[in-house]
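[1] With the input below, show me the fold.
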Amino acid sequence: MTNAIRYMLTTAALSVAFMTLPASAETNHDDQKHGSEMHQSANAQTAQGQGTVKALDTEKQQITLTHGPIESLGWPGMTMPFKLADSASMKELSVGDEVRFEVKKSGNDITITEISRQ
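    Here you go, the predicted model:
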């Protein structure tokens, strides 16, 4: 008799939990989405890297680099374009130059804030 009562109580508790799950999951999802967006914009990361200039686009204020791994951002070595912040200048750079740079990552926004030839 005790096992039957436990079984019924457990079944009732699980039924209530499953009925409320979709509503709480949806609410948590929305909170996590907004929290994630705020977290990303509030917590910009900066890191240093080294690489080689592959392309310069002065119209778009963009530079393409082949760089080594940037461990603090969890990036493997790769070739990718970067936006340049107003503080970073590509005036003295040429394709093929070896460079050191500082990159700022805030959410999906990735910008080189400093760059210089090695």
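[2] For the rest of this, base every contact and every neighbour count on C-alpha atoms.
    OK.
[3] Can you point out the buried residues in the lengthiest strand in the chain?
    Determined from DSSP state E, the single longest strand within the chain is strand 45-57. Of the residues in strand 45-57, those buried under the neighbour-count criterion (16 or more other Cα atoms under 10 Å) are 46, 48-56.
[4] now residue 90, what's its secondary structure?
    In three-state terms, and counting by DSSP: H, G, I helix; E, B strand; the rest coil, residue 90 is coil.
[5] Look up the closest residue to residue 103, ignoring the ones flanking it.
    With Cα to Cα, 6 or more residues apart in numbering as the measure, residue 112 is the residue that lies nearest to residue 103, at 4.3 Å, once sequence neighbours are left out.
[6] Let's compare: structure for the following, please.
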Amino acid sequence: MARRYLFAILAFAATIFTIGQVLALAMTLPGEPEIEGDVGVTHGHAVPSDEPLAAGRVVAVDHAAGRITLEFRPIPQLFLDGGTRVFHVREPASLQGLGPGDKVRFEVERDARTYTITRIRNSN
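    Reported below is the predicted structural model:
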């Protein structure tokens, strides 16, 4: 009798786990930038590309402070989870012409505690 209950509990747990994995792969967050051809996803894990540029979408630009807020995909090379973050920009002049909603490709450099964008370009 105990074996039957144990089997049922394990089958239920496996079903819930499988459904969770399928939903995690199928769903994207609202406004999440689409993956372009040079970055692939295999079984839910980001695969690093040969190109050092990451993909994202501009949320806000602060020209005076030389900062930009980006919604971006994970950058596994820098152990940086995807999401929304404010980045400092090494050359604030590179922010000219960028505005909320623009898709961008960018290169990030990691210092001890901060992430700085060293190169950014509009990919609309």
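[7] The residue nearest to residue 103 of structure 1: which element?
    strand 109-117 (DSSP states H and E).
[8] so what's the aligned partner of residue 60 of structure 2 in structure 1 up against?
    Under the alignment (TM-score structural alignment), residue 60 of structure 2 pairs with residue 55 in structure 1. By Cα atoms under 8 Å, 6 or more residues apart in numbering, residue 55 of structure 1 lies in contact with 63-65, 95.
[9] Give me the nearest residue to the residue positioned nearest the centre of structure 2, chain neighbours excluded.
    Among the residues of structure 2, the smallest C-alpha distance to the mean C-alpha position (Cα atoms, centre = their mean) belongs to residue 73, namely 1.5 Å. Ranked by Cα to Cα, 6+ apart and with sequence neighbours excluded, the top spatial neighbour of residue 73 of structure 2 is residue 82, at 4.4 Å.
[10] thinking that neighbour is in contact with residue 75, fair?
    Yes. Counting by Cα atoms under 8 Å, a contact exists between residue 82 of structure 2 and residue 75, whose distance comes to 6.9 Å.
[11] What ranges does structure 1 have for its helices?
    Using DSSP state H, the helices found in structure 1 span residues 2-42.
[12] thinking again about what came up before, check contacts around the equivalent of the residue nearest to residue 103 of structure 1 over in structure 2.
    When the structures are aligned by TM-score structural alignment, the residue of structure 2 matched to residue 112 of structure 1 is residue 117. With contacts defined as Cα under 8 Å, 6+ apart, residue 117 of structure 2 is in contact with 87-90, 106-109.
[13] what do you get for residue 104 of structure 2?
    55-58, 120-124.
[14] Tell me the residue in structure 1 aligned with it.
    In structure 1, the residue paired with residue 104 of structure 2 according to TM-score structural alignment is residue 99.
[15] Nearest spatial neighbour of its match, chain-adjacent residues omitted?
    residue 117 (4.3 Å).
[16] Show me which of residue 82 and residue 75 of structure 2 is the more surrounded one.
    Using other Cα atoms under 10 Å, the more surrounded residue of residue 82 of structure 2 and residue 75 is residue 75, with 20 against 15.
[17] Out of the contacts of residue 55 of structure 1, which end up buried?
    Among the contacts of residue 55 of structure 1, the ones that count as buried (16+ other Cα under 10 Å) are 63-65.
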